[in-house]
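Visitor: any chance you could fold what I've pasted below:
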Amino acid sequence: MSEKPSDDEPSASELPDDVWEQFIRDAERDSRASAPKEPSARARMVTERLRQQEARGEVPPGWRTGPAWQETNGRAARRRKLWAVLGVPLAVAVALVALKPSLLPGDPFGTDGSAASPLPAETATPSAAPGATDPETPTLDKPFAGSPALRWADGEAGIVLPEAEAVGPVPKDRVEQALKLTKKLLVGANLDPKAVRGARPEAALSVLDPKQPDLLDNLGTALRSPSRKHDPVTLFSRFDPDEVRPVGDVIKTRGRMTFEKGTQGGVAVHADYTFVYPVVRADGPTEVTRTIVRRVLDVELADPARYQVTQGRLLLMEYDQEIGNSSCDVYDGYLHPEFPSSAPTGAEPSGPTTDPYDRSKDIDHDQDECGTVSRT
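Guide: Reported below is the predicted structural model:
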């Protein structure tokens, strides 16, 4: 039910003519943008009078069409047409940039190698090798460009220890000690800056049990007088400082560590890690290449109450390695990365092509021939 109008509100017949004339002009101007409304009798009367005045030349031209509004609407229409033309290509461009921001020049969003989202820690054997990456050339600023290792953790952050728990009679704290000692061995052998630059890996050696028959003697011989039989790179990542130098301070790391009851009354730890080293020549050129080293170690923290071992030292039960992009059959105690612009040194590769980033497979112990890598 409608309410009765207030006596104080003016009726349509009481409104001045100039107000109605303005209303008619506004109504005509907005007619294209709004639905037509049925005018009142008063409005029809005023409209008819305006038409008669227009016919006599008494009303300025444009009261009905509004030239200023037409001009404005024309510009708006052109803008709408322009956006209609640009809309689809612009939407496509935005979608492409969203999928691959590096398409924009200058990397305005900071999407270089340093901003790539890191992978979660590896907790199980991967089901396949890492997927293909953009074939970007590594540089001094982006040494991991084009590498799956771009999203790997940096250095020690990539060696994530599993949560320790008791194993049979071995208490939790002994398990935790074994895990920490294994990490110290990995860091000292593969990440210590001095050792990587060719110095003696003292930190790694300090973790190993001196009572283990011949182990430290053989390693000492390998470091002093490297040969095919005694080659230190089977356990330590070392580069000749006169040949190459590292690019920056970051070595990419990925792998995992597990533990179980050992055979020497203690806890056995299995470690499987891959390290990626970007380097340049020591003589000045800025061409960047990478060497990839995968190391698999089996160590044990034995029970000193039952065995002739040193408290707080590890027995190195077994170790193996797989090296990608290093000269074949060179036994001088160093890794020798090969650069794309240089001819290979050492023996001509005759073995199969492998992916050094593939952590889904075990190291091939039966492969003695020098092979090639599918990527670095």
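Visitor: make it CA atoms for all contacts and neighbour counts henceforth
Guide: Noted.
Visitor: residue 330: what's it in contact with?
Guide: Neighbouring residues of residue 330 by C-alpha atoms under 8 Å, 6 or more residues apart in numbering: residue 346.
Visitor: same question for the one 3 residues further on.
Guide: Contact partners of residue 333, counting by C-alpha under 8 Å, 6+ apart, are 222, 223, 226, 227, 231, 232, 233, 238.
Visitor: in a helix, residue 210, correct?
Guide: No: assigned with DSSP: H, G, I helix; E, B strand; the rest coil, residue 210 falls outside any helix and is coil.
Visitor: element containing the nearest residue to it once chain neighbours are set aside?
Guide: Leaving aside its sequence neighbours, residue 210 sits nearest to residue 216 (C-alpha to C-alpha, 6 or more residues apart in numbering; 6.4 Å). Residue 216 is part of helix 215-224, with elements assigned from DSSP states H and E.
Visitor: residues making contact with that helix?
Guide: Residues contacting helix 215-224 (C-alpha under 8 Å, 6+ apart): 200, 205, 208, 210, 230, 231, 232, 333.
Visitor: could I get these as JSON lines with distance to residue 340?
Guide: Formatted as JSON lines, these follow (distance: C-alpha to C-alpha, whole Å):
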{"residue": "200", "distance to residue 340": "30"}
{"residue": "205", "distance to residue 340": "35"}
{"residue": "208", "distance to residue 340": "38"}
{"residue": "210", "distance to residue 340": "42"}
{"residue": "230", "distance to residue 340": "29"}
{"residue": "231", "distance to residue 340": "26"}
{"residue": "232", "distance to residue 340": "26"}
{"residue": "333", "distance to residue 340": "23"}
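Visitor: farthest pair in these?
Guide: Using C-alpha to C-alpha, these span at most 22.0 Å, a distance reached by 210 and 333.
Visitor: mind checking how far the longest helix along the chain is from the chain centre?
Guide: Secondary structure of the chain per DSSP state H: the longest helix is helix 67-99. Relative to its parent chain, helix 67-99 has a centroid offset of 36 Å by C-alpha atoms, centre = their mean, to the nearest Å.
Visitor: what of stretch 172-184?
Guide: Averaging C-alpha positions (C-alpha atoms, centre = their mean) puts stretch 172-184 30 Å from its chain's average.
Visitor: please generate a structure for the following sequence too, so the two can be compared:
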Amino acid sequence: MPNGDDLDARFNELVAQIDEDERRRMRAAASRGARAPRSDKATRPRRAGRGLLAAGLVAAVIGGATVIVAARPDLLTPQAGSPGPVPEETQPVMAAPEATGAEIAAPKPTALDPFTGSPAEKYAEGAAGFVLPKAKALGGLSKKDVAKALERTRELMTAAFLDRKTLMGGKPKAFMKLLDREQRVWFQKSLDPKKGKDDFDSRSWVISFAPKTAELSSDVIKVNGKTTVTKAKKYGRSGAEVKLNYLVVYAVNRPGQPATTIRLVTHPAGSVFVYREAGELVLWLRDWGSSSTPARCDVDDSFIHPYYDDSAPDAVNPSGPPSDPYDLDEEKRGKKDGEDKCWASDPT
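Guide: Okay, here's the model as predicted:
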């Protein structure tokens, strides 16, 4: 793996490859998908725009005026000699599921009993909900390699979606230390850009409530979904792709106000490309992010701002028919790529 100096040099080289016209075009592309949902309840898709890395998980920090490299995935990819350019792929952004027409009639949550009567009541608790398939040899990887990759993916999900410090808006150290070194350097440089800059914020890879907006009403966090693994070939390498598709449900309230408890549903999804390089097993995250509801849509950052029953009206109105926040079927999710909207959701 390249050292820190090599990575810094690569970032400087990227600057020379992108002229000002292209920078403006990429800023516009990133901002078009950057906003989304409050609840109407409504769903905020944090994978859109700032919540999305384009094909091959290829984003780079460019000089002082940072931009997301969405149109040039060849500029930063995992390195192994000279693998050549990464083929262009089209990765749809996370969109809210289409309406099911069914309202979820669950009792109002309380700090003592936040999940009763909701679909989350039957979900597993915490990391036990991250269910892994049986490992088998595929894509040139041994059964032992695949088993190790699946366990490391579970560790990544646990750090990204369950770590208490990260959830409360702290630095996501538990998640960072699990990343491949090259991605870790990028993640650190892209984390929490200064306000007002049109930069990609890598915090969208984890679940973090905006500081001073929420506290956990319960130590119990509900998890439901699936992990799948298939053979894959990317960047000219053979390996396996681990895909995650989950619902993680939190009970949160305004700090010091347990009577404001709500259920907040997030939908993390993404994939991890696994391959061997120089004798090491490498996990490279791709298209990793989440949507959430009920959350404000009129705050433009990568934190979740919960929308409580007594919250002021959101400045952005949700659109479309209400969707089921507990629907895991991604095939039903509308393709909202490039649309700057909030999407309506049934109550959680």
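Visitor: so where in structure 2 does the longest helix of structure 1 end up aligned?
Guide: Mapping helix 67-99 of structure 1 onto structure 2 (TM-score structural alignment) gives no aligned residues.
Visitor: output the residue interval of structure 2 matched by the strand ranked longest in structure 1.
Guide: Looking across structure 1 with DSSP state E, the single longest strand is strand 267-281. Residues 240-254 of structure 2 are where strand 267-281 of structure 1 lands when matched by TM-score structural alignment.
Visitor: now swap in stretch 331-338 of structure 1 and tell me
Guide: Mapped onto structure 2 using TM-score structural alignment, stretch 331-338 of structure 1 spans residues 300-307.
Visitor: so for the matching stretch, what gets flagged as buried?
Guide: For stretch 300-307 of structure 2, the neighbour count (16 or more other C-alpha atoms under 10 Å) marks 301, 302, 303, 304, 305, 306, 307 as buried.
Visitor: let's have these in JSON lines, adding secondary structure and distance to residue 262 of structure 2.
Guide: Formatted as JSON lines, those follow (DSSP: H, G, I helix; E, B strand; the rest coil; distance: C-alpha to C-alpha, whole Å):
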{"residue": "301", "secondary structure": "coil", "distance to residue 262 of structure 2": "21"}
{"residue": "302", "secondary structure": "coil", "distance to residue 262 of structure 2": "20"}
{"residue": "303", "secondary structure": "coil", "distance to residue 262 of structure 2": "17"}
{"residue": "304", "secondary structure": "strand", "distance to residue 262 of structure 2": "14"}
{"residue": "305", "secondary structure": "coil", "distance to residue 262 of structure 2": "12"}
{"residue": "306", "secondary structure": "strand", "distance to residue 262 of structure 2": "9"}
{"residue": "307", "secondary structure": "coil", "distance to residue 262 of structure 2": "9"}
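Visitor: just send those back as JSON lines, with distance to residue 245 of structure 2 too.
Guide: Formatted as JSON lines, the buried residues of stretch 300-307 of structure 2 follow (distance: C-alpha to C-alpha, whole Å):
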{"residue": "301", "distance to residue 245 of structure 2": "23"}
{"residue": "302", "distance to residue 245 of structure 2": "20"}
{"residue": "303", "distance to residue 245 of structure 2": "20"}
{"residue": "304", "distance to residue 245 of structure 2": "19"}
{"residue": "305", "distance to residue 245 of structure 2": "22"}
{"residue": "306", "distance to residue 245 of structure 2": "22"}
{"residue": "307", "distance to residue 245 of structure 2": "24"}
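Visitor: tell me the one of these nearest residue 128 of structure 2?
Guide: Within the buried residues of stretch 300-307 of structure 2, distances to residue 128 of structure 2 taken as C-alpha to C-alpha reach their minimum at residue 304, with 23.8 Å.
Visitor: following element in sequence after the longest helix of structure 1, please.
Guide: Next in sequence after helix 67-99 of structure 1, counting helices and strands by DSSP H and E, comes strand 153-154.
Visitor: tally of neighbours for the aligned partner of residue 125 of structure 2 in structure 1?
Guide: Under the alignment by TM-score structural alignment, residue 125 of structure 2 pairs with residue 154 in structure 1. Around residue 154 of structure 1 there are 19 other residues, counting by other C-alpha atoms under 10 Å.
Visitor: can you tell me how far residue 154 of structure 1 is from residue 173 of structure 1?
Guide: Look at residue 154 of structure 1 and residue 173 of structure 1: by C-alpha to C-alpha, to the nearest Å, they are 27 Å apart.
Visitor: same check, this time on residue 160 of structure 1
Guide: Here residue 160 of structure 1 is placed at a distance of 17 Å from residue 173 of structure 1 (C-alpha to C-alpha).
Visitor: pull the contacting residues for the counterpart of residue 197 of structure 1 in structure 2.
Guide: Aligned by TM-score structural alignment, residue 197 of structure 1 pairs with residue 168 of structure 2. If you count contacts by C-alpha under 8 Å, 6+ apart, residue 168 of structure 2 has them with 208, 209, 210, 211, 214, 215.
Visitor: of those residues, which ones are shared with structure 1?
Guide: Retained in structure 1 (both residues aligned by TM-score structural alignment, their matches' C-alpha atoms under 8 Å) from the contacts of residue 168 of structure 2: 208, 209, 210, 211, 215.
Visitor: just the buried residues out of the residues you listed, in ChimeraX syntax.
Guide: Those of these that count as buried under 16+ other C-alpha under 10 Å are selected in ChimeraX with:
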select :208,209,210,215
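Visitor: who's in contact with stretch 163-171 of structure 1?
Guide: Against stretch 163-171 of structure 1 from outside (C-alpha under 8 Å, 6+ apart): 172, 173, 175, 176, 179, 260, 261, 266, 267.
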